[in-house]
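# only the shape, not the letters, is given here:
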């Protein structure tokens, strides 16, 4: 029995040394969180055994617990280098239109060739959409979009045609709120955002809010949705009506409208003339028992001026400035937190993924609802303390040596017993 007792100590010490070695190896990894090995003693107890005569059976690794204390913060010259001071994770998507999300504390972001803000692995930073004043117009997981800096051009081309293909969830329920309010998430089911351009070349956010209107009562009934559209804080009308109705047949195919939807003329604060455009839903727009998803979108407008800089305030509002003096709010950086961060699954590359132990992600923004503040031009380094880890490594090594000595002693005793019998 003493062989296995000492062996359990060797294995546990080896695990602890591996954990400490992993911490030390990532001392320079931005956003890395160290782990701590915890042990538990093994006791084979029985009601018939005198407690004063119990002998333990060794140890076992109970857990490798992640330690989510803040690391050191280092200033940088890159505005897109972000750090969360306090609780919260950045939300990133490996694919622009994909559903899979990862969470990270490494806020080293840059701009790729398609003008998306990405990290060093190419995952896209997620933000909430905002209107022209910087107010968030939609929240929640479905509202998240990849932060993209506006395209630059020397000639302004106002948007005349917008196209979109999407799927609306056939299992969605009719909202509880009886009156639509874009600031009340209970009054609509989903929303989507499309960047369009006005007559001056300013980028605007076209937000469509989709609301389930009717559900079929039989297998032959159609289903309808209403769509309210806003450009910034300006509500659009079509033929004087403030909403458009989408009709789907029992198979989930769009039956109306199949052509262009002409919106009435409107003007915005940054425009010198009124504007009008047409909107068309693609033939592959569907209502199926699948999550809401925008599969394709497009528009024929073009911005004017060249981008000169990007700024991010402590609340995460991202603003771009242009050579013509315009500024545009692009979104608000989305943060996530968890009831039990220690239950997150490590994926490598400073990524984590939610599990049943961590609980679902609680989404929010910086400096609100228990989330930490956001610092631009700052990077969070690893929270590994080299001195502490080296001391722990020495202790783990001595534990290993002590268990090895106990194993050697047990071997010598066994050999002595064998010699007596011979």
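It's in. This one's a predicted model, so the numbers in the text were calculated from it and none came from an experiment.

# could you use CA atoms for every contact and neighbour count after this?
Fine.

# wouldn't residue 367 be in contact with residue 313 here?
No - in this structure residue 367 lies outside contact range of residue 313 using Cα atoms under 8 Å: 10.8 Å.

# identify the contacts common to these two.
residue 374 (Cα atoms under 8 Å, 6 or more residues apart in numbering).

# would you say residue 395 is within a helix?
Yes - Residue 395 forms part of a helix when assessed by DSSP: H, G, I helix; E, B strand; the rest coil.

# for residue 146, what are its contacts?
Residue 146 makes contact with 93, 96, 116-117, 124-127, according to Cα under 8 Å, 6+ apart.

# how about a cut-off of 10 Å?
Counting by Cα atoms under 10 Å, 6 or more residues apart in numbering, residue 146 makes contact with 91-93, 95-97, 116-118, 123-129, 331, 333.

# and the buried ones among these, selectable in ChimeraX?
The ChimeraX selection below is limited to those of those classed as buried (16 or more other Cα atoms under 10 Å):
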select :91,92,93,96,116,117,118,123,124,125,126,127,128,129,331,333
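
# just the ones of the contacts of residue 146 in strands?
The members of the contacts of residue 146 that map onto strands under DSSP state E are 91-93, 117-118, 124-128, 331, 333.

# turn those residues into TSV, columns for distance to residue 354.
Shown next, in TSV, are the ones in strands among the contacts of residue 146 (distance: Cα to Cα, whole Å):
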residue	distance to residue 354
91	11
92	13
93	14
117	23
118	21
124	18
125	17
126	16
127	19
128	20
331	24
333	19
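
# between those residues, which is closest to residue 71?
When the ones in strands among the contacts of residue 146 are ranked by distance to residue 71 (Cα to Cα), residue 91 comes first, at 18.9 Å.

# how far does the helix or strand containing residue 24 sit from its chain's centre?
Using DSSP states H and E, residue 24 falls within helix 2-25. With Cα atoms, centre = their mean, to the nearest Å as the basis, helix 2-25 stands 35 Å off its chain's centre.

# tell me the buried residues in that helix?
Neighbour-count burial for helix 2-25 flags 3, 5-17, 19-20, 23-24 (criterion: 16+ other Cα under 10 Å).

# now do the buried residues in the helix or strand just after that helix.
Using DSSP H and E, the helix or strand that follows helix 2-25 in sequence is strand 35-41. Within strand 35-41, the residues scored as buried using 16+ other Cα under 10 Å are 35, 37.

# between strand 35-41 and the helix or strand just after strand 35-41, find me the angle.
Sequence order places strand 59-66 as the next helix or strand after strand 35-41, per DSSP H and E. Counting by axes from the mean of the first three to the mean of the last three Cα atoms, to 10 degrees, strand 59-66 lies at 150 degrees to strand 35-41.

# comparison target below:
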């Protein structure tokens, strides 16, 4: 029996070695939780007979907190405290898995995904950022919209400025590529019906002591101030009072001829107003007081971030900021009972209990730290000591088997 008793110890030491080796191998795996082997003795049931060796009861994971590693990525998150991220393996459903590896990224179609290719699940929120449901059935995939806002084509521009009364009258005929052919220019943008921003320039050229000629270009196309005569383009003339410098014409909005910028499907119908109260000619330098236009550009995704409360926020080029949902945090009554699925992922079992969802930072749920990742909770020094201990146990049981074998051989030799 001593042979089989030592053999059970040899197998136990081998399992211990395998467990420690797995811990050491994953020391650099984010979100990894180390394991330990639990053994039990095989009792004989007799007061006069020793036990029959050892048996492997379980390989149990240790879910204590791992250390943090700071990164420069806004989509890297770490959970400080209890909880797991919730993921699904595919867009068509698949198993629900749980992980603490917060190395997240956006897929080609802008879905939020974890390091193993799982789709991160978020809880729905209202316009104020409050979670509306914490049921596992209510969580959803997060696809970040590429665009934000409702575009509107520019139909009106409002310009207030001061033109210098001391400006010279250019001799050369107007040529937008010749700065000597005009006195001043103003750059802005207008928007087409699809929200695209199109560069626009207005040139100011003095033509007499009391008049200025203005030319509007949308892209590379000059637009006529007379919608009845689109070609050749007619410049707009600003007229000022010789004594006071006040604007005398035009005193109402000027509607320009339609213009279709390159790439646009519909023409722009722009009107320009120069308010008399804020547009003048004076003995001062050129001054653009204001230039506004009523077009609205569609916002394109600029940035995405995850706050300490798990709120995923997208920021767009037009200034829009949208809260898209809160990262779902799951907790379990007995996380040790979770089943390992590889890549620092786990699934629910009867021993773990059902997942309970909550907001990051609320009672019983860890907070989210953005810009960092949780390292494996493996202490390499402890594991090396355990490795030596397992190796010695293996050697001792092997020696016991060798001794039992030698004793058996000696007995057989005695019979002969």
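Structure received. Just so it is clear, the structure is predicted and the values come from calculations on it, not from any experiment.

# so what number do they get for TM-score?
Counting by TM-score structural alignment, normalised by the length of structure 2, the TM-score of this superposition works out to 0.64. Behind it: 275 aligned residues with a Cα RMSD of 1.9 Å.

# returning to that earlier point: what helices or strands is the helix holding residue 24 of structure 1 leaning on?
Of the remaining helices and strands, those touching helix 2-25 of structure 1 by 3 or more Cα pairs under 10 Å, 6 or more residues apart in numbering; DSSP states H and E are strand 35-41, strand 59-66, helix 386-421.

# indicate which one of the ones you listed is closest to residue 319 of structure 1.
strand 59-66 (34.8 Å).

# which bit of structure 2 covers the closest one?
Counting by TM-score structural alignment, strand 59-66 of structure 1 falls onto residues 54-61 of structure 2.

# got the buried residues for the matching stretch?
The neighbour-count check on stretch 54-61 of structure 2 (16+ other Cα under 10 Å) flags 54, 56, 60-61 as buried.

# how big is the offset of the helix holding residue 24 of structure 1 relative to structure 2?
Here the mean offset of helix 2-25 of structure 1 against structure 2 after fitting is 0.4 Å, by mean Cα distance after the TM-score superposition for structure 1.

# what's the closest non-adjacent residue to the most centrally placed residue in structure 2?
The centroid of structure 2 falls nearest to residue 304 when counting by Cα atoms, centre = their mean (3.9 Å). Using Cα to Cα, 6 or more residues apart in numbering and skipping residues adjacent in sequence, the residue nearest residue 304 of structure 2 is residue 314, 4.5 Å away.

# any idea what residue 116 of structure 2 aligns with in structure 1?
Checking TM-score structural alignment: residue 116 of structure 2 goes with residue 121.

# ugh, wrong one, I meant residue 372 of structure 2
Aligning on TM-score structural alignment places residue 372 of structure 2 opposite residue 378 in structure 1.

# what sits against the residue lying closest to that match once chain neighbours are set aside?
Nearest residue to residue 378 of structure 1, sequence neighbours excluded (Cα to Cα, 6+ apart): residue 75, at 4.3 Å. Residue 75 of structure 1 makes contact with 81-83, 375-380, according to Cα under 10 Å, 6+ apart.

# 8 Å instead?
Residues in contact with residue 75 of structure 1 (Cα under 8 Å, 6+ apart) are 377-379.

# which one in structure 1 is aligned with the residue nearest to the centre of structure 2?
Aligned counterpart of residue 304 of structure 2 in structure 1: residue 310 (TM-score structural alignment).

# compared with structure 2, how much does the host helix or strand of that match deviate?
Residue 310 of structure 1 is located in strand 307-312, with elements delineated by DSSP H and E. For strand 307-312 of structure 1, the mean deviation from structure 2 after alignment is 1.8 Å (mean Cα distance after the TM-score superposition for structure 1).

# thinking again about what came up before, for the match of residue 304 of structure 2, give me its contacts.
Residue 310 of structure 1 makes contact with 79-80, 318-321 under the criterion Cα under 8 Å, 6+ apart.

# looking at the residues you listed, spot the one nearest residue 210 of structure 1.
Nearest member of the contacts of residue 310 of structure 1 to residue 210 of structure 1, counting by Cα to Cα, is residue 318, at 25.7 Å.

# pretty sure the closest one contacts residue 327?
No - counting by Cα under 8 Å, residue 318 of structure 1 stays clear of residue 327, with 10.3 Å between them.

# ok, these two, which is more surrounded?
Remark: of residue 318 of structure 1 and residue 327, residue 318 carries more neighbours, 22 against 18, as counted by other Cα atoms under 10 Å.

# gap between the more buried one and residue 373 of structure 1?
Applying Cα to Cα, to the nearest Å, the value for residue 318 of structure 1 to residue 373 of structure 1 is 14 Å.

# cool, residue 194 of structure 1 as well?
The gap separating residue 194 of structure 1 from residue 373 of structure 1 is 28 Å, by Cα to Cα.

# residue 261 of structure 1 now?
Residue 261 of structure 1 sits at a distance of 43 Å from residue 373 of structure 1 (criterion: Cα to Cα).

# likewise residue 100 of structure 1?
Applying Cα to Cα, the value for residue 100 of structure 1 to residue 373 of structure 1 is 25 Å.

# so for the two, which residue has more residues nearby?
The residue with more neighbours, out of residue 100 of structure 1 and residue 373, is residue 373; 19 against 11, by other Cα under 10 Å.

# isn't the more buried one up against residue 86?
Yes - counting by Cα under 8 Å, residue 373 of structure 1 does reach residue 86; the two are 6.7 Å apart.

# which residue in structure 1 lines up with residue 70 of structure 2?
Matched to structure 1 by TM-score structural alignment, residue 70 of structure 2 sits across from residue 75.

# ok, residue 414 of structure 2 next?
Counting by TM-score structural alignment, residue 414 of structure 2 lines up with residue 420 in structure 1.

# got the contact list for the aligned partner of residue 401 of structure 2 in structure 1?
Residue pairing (TM-score structural alignment): residue 401 of structure 2 is matched to residue 407 of structure 1. By Cα under 8 Å, 6+ apart, residue 407 of structure 1 lies in contact with 2-3, 6-7.

# residues touching residue 34 of structure 1, list them.
Contacts for residue 34 of structure 1 (Cα under 8 Å, 6+ apart) come out as 23, 66-68, 382-384.

# same check, this time on residue 21 of structure 1
By Cα under 8 Å, 6+ apart, residue 21 of structure 1 lies in contact with residue 393.

# next one: the one 3 residues further on
When contacts are counted by Cα under 8 Å, 6+ apart, residue 24 of structure 1 is found next to 384, 386, 389.
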